[in-house]
Each structure stands twice: as C-alpha cells, then as structure tokens.
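Chemist: Sharing a model that was predicted from the sequence below.
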Amino acid sequence: MDTDICAGCKYSLKNFLSMCENDDRLKEFLKVHGVIDCADVIICPKCNKPCKFFERHNKYVCNTTTVVVNARNRRVRQRCGFIQTSRKNTFFSGSKKSVQEICQFVAFWLVGFKQEQLELETEWSRRTVVDWVSFCREVCFIIVRDHTEPLGGPGKIVEIDEAKFGRRKYNRGRIIEGQWIFGGIERESKKVFMVPVADRSQDTLLEIIKEWILPETTVMSDCWRSYDCLENEGFQHLKVNHSLNFVDPDTGAHTQNVERLWRDIRFDIPRFGRRSDNFVYYLAEHYFHRKFPKFTDRFHEFFKYIAEVYPPTDTQHEGEGTSS
C-alpha cells in the first residue's frame, strides 16, 4: 500500500461522525486511505472482459454477452451475469452492517468506548459488538507483528519486568491463575514490547530478550534470578533490589518506567471476562493507543492500517466467482 496517499489528516470524533453522515465524503475518505478502491472498470474474472462499476448499486456488473447454442440447437445471446460488491474481501465484507455504521463503530472504539458504551451508541447486539471489537484488535495485532522493531542498542537503556494479570478476590478463596506478561520499555524513545509468557524461567525470558532487545543494550531489571545470565549474553546489566530501594543508590538503576507501563495496561484492558488466549490482542490494542495517544491521529492511522491488512485492489481486480 502507498502510505503517502494521505499525508496525515486529523479528525475529532465530532468531525469524523459528521463525515460519516455524508456518503460522498466518507467514500472519498476511504478511497484516499486505500480502504476501498472503486475503479470505474475491472476485468471480469468470469469472462475476462471489462466489468463496469454501477454507483447506484455499489456493485460491479458484467453485461458482456456471447452467442451460444441452446438445448434446441438455436443460437442465442447469453449475458455473463458476473456481480461483485465493492466491499468484497475488504474490511467491510461479510457484514450486513452498512459501511457508515461500521465506520462509526470504529470511531467510537478508537476513542476508547467500552463494551456497554459501544452497545448503547450503535444499538448493536452484544455479540455483534464483541465480534467487531475483535476485528479491530486483529488489525492492531498485525500492526504490532509487522511494524514493531527491537529496542535498545549501544548507549540505550531498556527496563524489563514481568507482571501477572489476574487476582484473588479479597486474597482468599479460589486462586485465579492469571496471565504472566513479560515486557520492556526503551527510556529514550518510550517504545515498548509486551509478550504473554507461560512462565518466568531463564530459558523463556532470555529467548524473548534476545528477540526484542539489541546487543550492547544497558538492561535494567529487578533481582529476579532469571536475569543473572544477561552479562554473559552481550548486555550490560544493572539491577535494583526492590526489597531495599526503588532506585539503586550506587548505579541509579530503576524500573519505574516499565512499572508505569503495567499500571497503564491494567487500566486499559478488561478486568473481567477476558480470555488468556485473547491476551495478545488486548496488548495489541493497548500498544496502538500508546503509539498514537492523540485521538485526532488514530482515525488516519487505523484506516491506513486497515487498508494494509485488507488491500482492496488485489481482490477487486482479480476476484473470483460471484458475490452479492
């Protein structure tokens, strides 16, 4: 996708919702950001002839006719009949909701509306809201997967820590196992990585550290024993003993930035009803919000990424079969 299609428009929630009320403006926004590509003509995948786009029906229809011999041995003209909606294989395909409704939902989600607020504003069922929240988080997950780079390097500091998400009610009764998350933050840039882990063993954490932190980085951590090997793995390792100090008096080492990261995540992800196998998607949503803290930037960036995950040109010019 050409990421220079739009140089970086900014919308408030009010202005974005207003744009959604105007079909022409919304269509132009989606075209400019690469989410849809309503070319005037595509090549029909059925007969390989030009297939025209009909604005009124928002579909490509092939009216090409050919002469065939019917069962009565008569020569008759037969229309190709290929029909394809412009939504096919885009972010909007497979849904009975209108493009306008879906864009409004995405806008509410981007500014941080929670489950009940989304249901109230959209008047959608709980299941539909849950599905579309999942679709949006999947886009965030692909952003993290494809656009996150290792942290640190010579002269850079990365703080690392583990946190467990899950709790016991009033510290008694049935223990909720929860989910361990291992992560780090680069002090200079505030870039982060966050990875769900099954355990905090040296083998598990070291593998992730090598994947996400560049050699010769100064790594700061607490005194968890799994980190004791870092000096032998190409890192400069500074520790702080939290049972004695928040900041090491000799080296100045601390992990206050990564601990703040955990507080932010706890505030941002669902406290109840969350599933451990979805945790990576909760983290991806938090990562996107963290990367674009201003709401006015999120509309442009998210729809640009939607186009990257669901590129419309590939399907509209090379689609197969008939779709309504």
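Modeler: Looks like it came in fine.

Chemist: from here on, contacts and neighbour counts on C-alpha atoms
Modeler: Fine.

Chemist: so which helix or strand takes in residue 25?
Modeler: Assigning secondary structure by DSSP states H and E places residue 25 in helix 23-32.

Chemist: let me fix that: residue 204
Modeler: helix 202-212.

Chemist: Tell me which residues of that helix come out buried.
Modeler: 205-206, 208-209, 212 (16 or more other CA atoms under 10 Å).

Chemist: can you check stretch 251-265 too?
Modeler: Buried residues in stretch 251-265, defined by neighbour count with 16+ other CA under 10 Å: 253-255, 257-259, 261-262, 265.

Chemist: that older thread, not counting the helix holding residue 204 itself, show me its contacts.
Modeler: Helix 202-212 is contacted from outside by 149-151, 182, 193, 197, 225-227, using CA atoms under 8 Å, 6 or more residues apart in numbering.

Chemist: Recalculate using a threshold of 6 Å.
Modeler: Defining contact as CA atoms under 6 Å, 6 or more residues apart in numbering, one finds that helix 202-212 is touched by 150, 226.

Chemist: now the next helix or strand after that helix: how far from the chain's centre is it?
Modeler: Using DSSP H and E, the next helix or strand after helix 202-212 towards the C-terminus is strand 218-221. For strand 218-221, the distance from its own C-alpha centre to the chain's C-alpha centre is 29 Å (CA atoms, centre = their mean, to the nearest Å).

Chemist: In addition, the following structure is provided for comparison:
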Amino acid sequence: MYLIKIKFKKMANEYYEKLITMNDDEFLNYLFQKSLVKNAQNCSSCGVEMILKYKKEVNEKYTWRCINSLCCNYKTTRTLRYGSFFQDFRLPIREILKCIYSYAIFPRQKDIKIQTFLSKNFIINIRNRLIQKFREYFRLNPIKLGGSGVTVHVDETKLNFNVKSHRGHSPSEPSWALVFADTSYFPSRGYVELVENRKSSTLLEVINRVVLPHSIIYTDEWPSYANINQNEAYLHRTVTHKYHFVDPTTGVHTQNVESYNNKLKYKIKMVKGVRKEK
C-alpha cells in the first residue's frame, strides 16, 4: 500500500506539471480526448456546425463561431465550455482543472488554496459541484461489490471522535457508518454508507443492496449480522475479536475493512469533521 501511494504521488506530480506546461493547442486536444468539452457545436439558430476560432487576447483562447452567412446569428460566438461541467464558472478551464486535480491529492482546503492560489469560496463551489456529480453518477450506477466466490469484509464503525482531557463537547448522537472492503481488488475496493443505527434490519438492507449474491462475507460477531445468510444468498463467516484478529482455524479476519476504517477516520480528522448527511 505504501509503494502504491508513492507511485500515485509521483504520477500526480507529473500530471500536474503537464497540466501547467501544455500550450493552448495541446490543452485543447486534451479537453477533447478526455471528453471534458464538446468537440462539435451547432448553431442554435440555423443548425449548421460551428467552427473553432482562436482568440489570443482572451482567457479562453478558443470559441465557437457560426459561419453560415445566411443565418440571422452569423458570426455569433459560443464559449468552448458550453454544455460542460465548466459552463457555470468564469475562471479559465485550466484553473478549474487544477482545483479538481488538487482535490484528488490534498484532503484540506487550506492545502488546495496554497497549491492553486484560488479563493476559498471558489474551492468550496468546486467541491459542492463535484459532490453533486458523484451523487448523480452513483444514482445511475449503484455500487456493487463482491460476486461468486469473492470475499467482502463488512464492519460498522463510529465516526464521532470521543472527547479527551475534558476538552470539547461530545456529539449528542453517534454517527455510524457501514463499511465494505472487496478483497478481489488490490488494494481492496471500499464503500462507506451512513446508517441511522446498528440494528439488523438497517445493516442487512444495505448489505443486500451493495453485496452481490454468492459472495463470501466476513464480519465480526456483532449480533446484527447473524441473519446475513438467512436467504442463502451469501456464505457468512465470522471472527471473534475478543480472542483473536485472525481466526486460527478458519483464517477469517476483517483486517482489510479495519484498515479502510482507519483511513476514513484519518481523512475526516484531517478536514476537521464532515456534515452528517447521506
């Protein structure tokens, strides 16, 4: 895992350098190749395909222009970002991409601001739009883990931090999350979902929705997991953490998901907490 992080950091730095050193033509081709902007636009009046024009004196170097001399909107221009994620932002697309890229590297807004020199409000707006896009994507593409013969570790975890040395205030209600780790990937593919409580009906609803049938599920012996294989959709194995972390007889453990829990809590601590919303 440590070596993977080092490689990712190196790749991230190389990509960021490439992003800031690409000339205008290279950057335009990059946007088209990644489908970040549309590579063709039609005039809304005449329907004829528009052409790209280079404008050296403006922030956005390329704009679409109608070339139909018979059109009532002849020579009317349209921004390159029209119909894309960038449409509602005024900053150059390159600066927006720097911010998005930095979100993939740095957990704290403070670090993103130092890296990009962008305002706090803009960084927050980008974050909110990204969250909106993530929600739209996962609504259309629900997360599915496991599969026939694939082991999935499942564990519930408390996201609140306990008060230490009588400093601060404990939250009025605990925030619980159900965490999954699909071990068929390296590193394991994780998924987290906030849950109202740790009742069997609550946890099993999420498990049945997320984990594919015929998967092998490893959990601890929390009573709410007892009915996981009541419909024989899963093969359920448990480990008793009171005695050992890895069952010496069966080899069952939940270390993958425990590791994921620790990383999740560390990220939350780095950003000084998150809002309690799904």
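Modeler: Noted; the coordinates are in hand. Keep in mind it's a predicted model, so treat the numbers as computed, not measured.

Chemist: still on that earlier bit, with structure 2 superposed, average distance for the helix holding residue 204 of structure 1?
Modeler: On superposition with structure 2, the mean distance recorded for helix 202-212 of structure 1 (mean CA distance after the TM-score superposition for structure 1) is 1.1 Å.

Chemist: In structure 2, what stretch matches that helix?
Modeler: Taking TM-score structural alignment as the measure, structure 2 aligns residues 200-210 with helix 202-212 of structure 1.

Chemist: Which residue of structure 2 is positioned most peripherally relative to its centre?
Modeler: What lies farthest from the middle of structure 2 is residue 70; by CA atoms, centre = their mean that is 47.1 Å.

Chemist: quick one: that residue is in a helix?
Modeler: No. Secondary structure of residue 70 of structure 2 (DSSP: H, G, I helix; E, B strand; the rest coil): coil, not part of a helix.

Chemist: Now do the strands in structure 1.
Modeler: For structure 1, the strands defined by DSSP state E occupy 41-43, 50-54, 59-61, 65-69, 75-79, 83-85, 157-165, 179-186, 192-197, 218-221, 236-239.

Chemist: would you turn the buried residues of stretch 251-265 of structure 1 into CSV with distance to residue 280 of structure 1?
Modeler: Output for those, formatted as CSV (distance: CA to CA, whole Å):
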residue, distance to residue 280 of structure 1
253, 29
254, 26
255, 23
257, 21
258, 18
259, 19
261, 16
262, 14
265, 12
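
Chemist: how far away is the residue nearest the centre of structure 1 from residue 125 of structure 1?
Modeler: In structure 1, the centroid-proximal residue (CA atoms, centre = their mean) is residue 140; its distance is 1.0 Å. Distance of residue 140 of structure 1 to residue 125 of structure 1, given as CA to CA, to the nearest Å: 23 Å.

Chemist: Residue 226 of structure 1: neighbouring residues, count only.
Modeler: By the criterion of other CA atoms under 10 Å, residue 226 of structure 1 has 14 neighbours.

Chemist: which residues does it contact?
Modeler: Counted by CA under 6 Å, 6+ apart, residue 226 of structure 1 has contacts residue 202.

Chemist: And it? What does it align with in structure 2?
Modeler: Per TM-score structural alignment, residue 226 of structure 1 is aligned with residue 224.

Chemist: one step back: the residue nearest to the centre of structure 1 and residue 231 of structure 1, how far apart?
Modeler: Computed as CA to CA, the residue 140 of structure 1 to residue 231 of structure 1 distance reads 34 Å.

Chemist: Residue 104 of structure 2 pairs with which position in structure 1?
Modeler: Alignment note (TM-score structural alignment): residue 104 of structure 2 maps to residue 110 of structure 1.

Chemist: Its match - nearest residue in space that isn't next to it in sequence?
Modeler: Leaving aside its sequence neighbours, residue 110 of structure 1 sits nearest to residue 298 (CA to CA, 6 or more residues apart in numbering; 6.7 Å).

Chemist: Report all helices and strands that whichever helix in structure 1 runs longest contacts.
Modeler: Counting residues, the longest helix found in structure 1 (DSSP state H) is helix 126-147. Packing partners of helix 126-147 of structure 1 (3 or more CA pairs under 6 Å, 6 or more residues apart in numbering; DSSP states H and E): helix 279-291.

Chemist: Okay, angle between the helix it packs on and strand 179-186 too, please.
Modeler: Following axes from the mean of the first three to the mean of the last three CA atoms, to 10 degrees, one obtains 30 degrees for the angle between helix 279-291 of structure 1 and strand 179-186.

Chemist: what sits up against helix 279-291 of structure 1?
Modeler: 137, 140-141.

Chemist: Just the endpoints, please. Distance across stretch 11-29 of structure 2?
Modeler: With CA to CA, one end of stretch 11-29 of structure 2 sits 20 Å from the other.

Chemist: Would you mind measuring from residue 213 of structure 1 to residue 258 of structure 1?
Modeler: Plainly put, residue 213 of structure 1 is 14 Å away from residue 258 of structure 1 if you go by CA to CA.

Chemist: Kindly report the same for residue 285 of structure 1.
Modeler: Counting by CA to CA, the gap between residue 285 of structure 1 and residue 258 of structure 1 amounts to 18 Å.

Chemist: same thing with residue 249 of structure 1?
Modeler: Using CA to CA, residue 249 of structure 1 is found at 19 Å from residue 258 of structure 1.

Chemist: starting at the chain centroid, how far to stretch 265-283 of structure 1?
Modeler: The answer for stretch 265-283 of structure 1 is 14 Å, by CA atoms, centre = their mean.
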